[in-house]
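Visitor: sharing a model that was predicted from the sequence below.
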Amino acid sequence: MQEEVISCYHDHPTAAHFGVNRTWLKMRTICYWSNMKKDIHDYIRSCEKCAKFNIRRTAPPGHLHPIEYPQGPLELISMDFWGPTPQYSINGNKYVLIITDYYTKYVIACPLPNNTATSTAKSFVEQFIFKFGIPRRLVTDQGVHFNNELMQNLTTLLGTNH
């Protein structure tokens, strides 16, 4: 019987195949049973019309590419962020930029107050390039702190493949 009630609120020509929250908000003024929202969720996720016509709200994940193993130090490094941490450090840092050399497995952890493109580029230059040199290749995820005009200009200027 519960499935029939959900069907009336979701599938009826005047119901417009609303999502879970809108269907639940309409239904809860008229009826209630335990786990009602979960039942609505399950019903709507199994609706063929919704699956066929609803637009995907998130970008599909990117394709993974194999990484050729480096032949020496500074040939391939990776960068990624950890954070935000639950609490600020004494210096007000909430993020950690992790830089790893794939060949030596050497890791540098750079505490930062934010993960902006400017902070990322500055830390990369000051904490890695000034100390160890210019890497040949750089691997990062698609975060905005790595994929931006500043990092693109920096890696182009350095001759680093990113």
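Guide: Yep, it's here.

Visitor: going by C-alpha atoms from here, please, whenever you check contacts or count neighbours.
Guide: Fine.

Visitor: from Leu112, how far out is the residue nearest to the spatial centre of the chain?
Guide: Here the mean C-alpha position of the chain is nearest to the C-alpha of Gly143 (Cα atoms, centre = their mean), at a distance of 7.1 Å. Computed as Cα to Cα, to the nearest Å, the Gly143 to Leu112 distance reads 16 Å.

Visitor: distance of the residue nearest to the centre of the chain from Cys110?
Guide: When Gly143 is compared with Cys110 (using Cα to Cα), they lie 17 Å apart.

Visitor: before we move on, what about Tyr88?
Guide: According to Cα to Cα, Tyr88 and Cys110 sit 14 Å apart.

Visitor: do the same with Gly92
Guide: Relative to Cys110, Gly92 is positioned 13 Å away (Cα to Cα).

Visitor: neighbour count: those two, which is higher?
Guide: Comparing Gly92 with Cys110 by neighbour count (other Cα atoms under 10 Å), the higher total belongs to Cys110, at 17 against 12.

Visitor: packing partners of the helix or strand the more buried one falls within?
Guide: Here Cys110 sits within strand 107-112, counting by DSSP states H and E. Strand 107-112 makes packing contacts with strand 95-101 when contacts are defined by 3 or more Cα pairs under 8 Å, 6 or more residues apart in numbering; DSSP states H and E.

Visitor: then this one, side by side with the first:
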Amino acid sequence: MDEAHKSRYSVHPGSDKMYHDLKTTYWWPNMKAEIATYVSKCLTCSKVKVEYQKPSGLLQQPELPMWKWEQISMDLITKLPKTASGCDTIWVIVDRLTKSAHFLPIKETDKLDKLTRIYIKEVVTRHGVPISIISDRDSRFTSHFWKSLHKALGTRLDMSTAYHPQTDGQTGRLTYR
């Protein structure tokens, strides 16, 4: 049973598959029950098989902001036709309480230092430093530089769940119409 379950060619099959594979060549009394017991005690299977893993936590709705512009969400609309000034992306920044938004034209190739200057000019100087930001997992929002900036400003960065745009629903509603 050890060879049939742990060899590099069998890849830890479940008890049903292992039984069907072995019954063509072997037979012994209580074979199916013994295979099920053997597989249930496999340490590797208990760690990696989906049916043995703990379920993921439930998604939580972000708390409602108490004051305008203390919690914002942001997203990028990319791959747009270039404007006369060369901009091909819109950076959407939305206040989660009032739903007011900034639509900032940028270039997809803009460096983080330029995005930082735009962010400080358009958001921080007008509305103050937000307490938290919800954004998708765009590399510009997950970079070390961006995280360091917000740590220095005292802003909490919250990333939306991958492939679950509802987490960042407010910018999503504005960007995907």
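Guide: It's in. Computed from a predicted model, the values in this text were never measured in an experiment.

Visitor: residues in contact with the nearest residue to Leu80 of structure 2 once chain neighbours are set aside?
Guide: When the adjacent residues along the chain are set aside, Leu80 of structure 2 lies closest to Asp88, with 4.8 Å between them (Cα to Cα, 6 or more residues apart in numbering). The neighbourhood of Asp88 of structure 2, defined by Cα atoms under 8 Å, 6 or more residues apart in numbering, consists of 78-82, 105-108.

Visitor: possible to save those residues as CSV with neighbour count and distance to Ser46 of structure 2?
Guide: Listed next are the contacts of Asp88 of structure 2 as CSV, based on neighbours: other Cα atoms under 10 Å; distance: Cα to Cα, whole Å:
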residue, neighbour count, distance to Ser46 of structure 2
Thr78, 14, 43
Lys79, 12, 45
Leu80, 12, 48
Pro81, 10, 51
Lys82, 11, 53
Pro105, 18, 51
Ile106, 21, 49
Lys107, 20, 48
Glu108, 17, 45
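
Visitor: let me have those residues in CSV, extended by distance to Thr175 of structure 2.
Guide: Putting those into CSV (distance: Cα to Cα, whole Å) gives the following:
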residue, distance to Thr175 of structure 2
Thr78, 10
Lys79, 13
Leu80, 12
Pro81, 15
Lys82, 17
Pro105, 13
Ile106, 15
Lys107, 17
Glu108, 16
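
Visitor: where along structure 2 do the helices fall?
Guide: Counting by DSSP state H, the segments of structure 2 that form helices are 2-6, 15-23, 31-40, 43-48, 112-119, 125-127, 139-142, 144-153, 169-175.

Visitor: residue range for stretch 123-141 of structure 2 in structure 1?
Guide: Using TM-score structural alignment, the residues of structure 1 aligned to stretch 123-141 of structure 2 are 128-146.

Visitor: buried ones in that stretch?
Guide: Within stretch 128-146 of structure 1, the residues that qualify as buried by neighbour count (16 or more other Cα atoms under 10 Å) are 128, 134-139, 145-146.

Visitor: any figure for the gap between Cys45 of structure 2 and Thr37 of structure 2?
Guide: From Cys45 of structure 2 over to Thr37 of structure 2 the distance is 12 Å, taken as Cα to Cα.

Visitor: more crowded one of those two?
Guide: Here Cys45 of structure 2 and Thr37 are compared on neighbour count by other Cα under 10 Å; more neighbours surround Cys45, at 18 against 12.

Visitor: give the equivalent position in structure 1 for that one.
Guide: Counting by TM-score structural alignment, Cys45 of structure 2 has no partner.

Visitor: and what of Asp88 of structure 2?
Guide: So Asp88 of structure 2 corresponds to Lys94, using TM-score structural alignment.

Visitor: and for Thr155 of structure 2?
Guide: Using TM-score structural alignment, the equivalent of Thr155 of structure 2 in structure 1 is Thr160.

Visitor: what number of residues lie near that match?
Guide: Around Thr160 of structure 1 there are 16 other residues, counting by other Cα under 10 Å.

Visitor: give me every residue that touches it.
Guide: For Thr160 of structure 1, the residues meeting the contact criterion (Cα under 8 Å, 6+ apart) are 134-138.

Visitor: hmm, which of these are common to structure 2?
Guide: With the contact criterion set to both residues aligned by TM-score structural alignment, their matches' Cα atoms under 8 Å, these that also touch in structure 2 are 134-138.

Visitor: so which of those sit within strands?
Guide: Secondary structure defined by DSSP state E assigns 137-138 of these to strands.

Visitor: need the kept ones among the contacts of Thr160 of structure 1 in CSV (columns: distance to Leu64 of structure 1).
Guide: Shown next, in CSV, are the kept ones among the contacts of Thr160 of structure 1 (distance: Cα to Cα, whole Å):
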residue, distance to Leu64 of structure 1
Ile134, 25
Pro135, 22
Arg136, 20
Arg137, 17
Leu138, 15
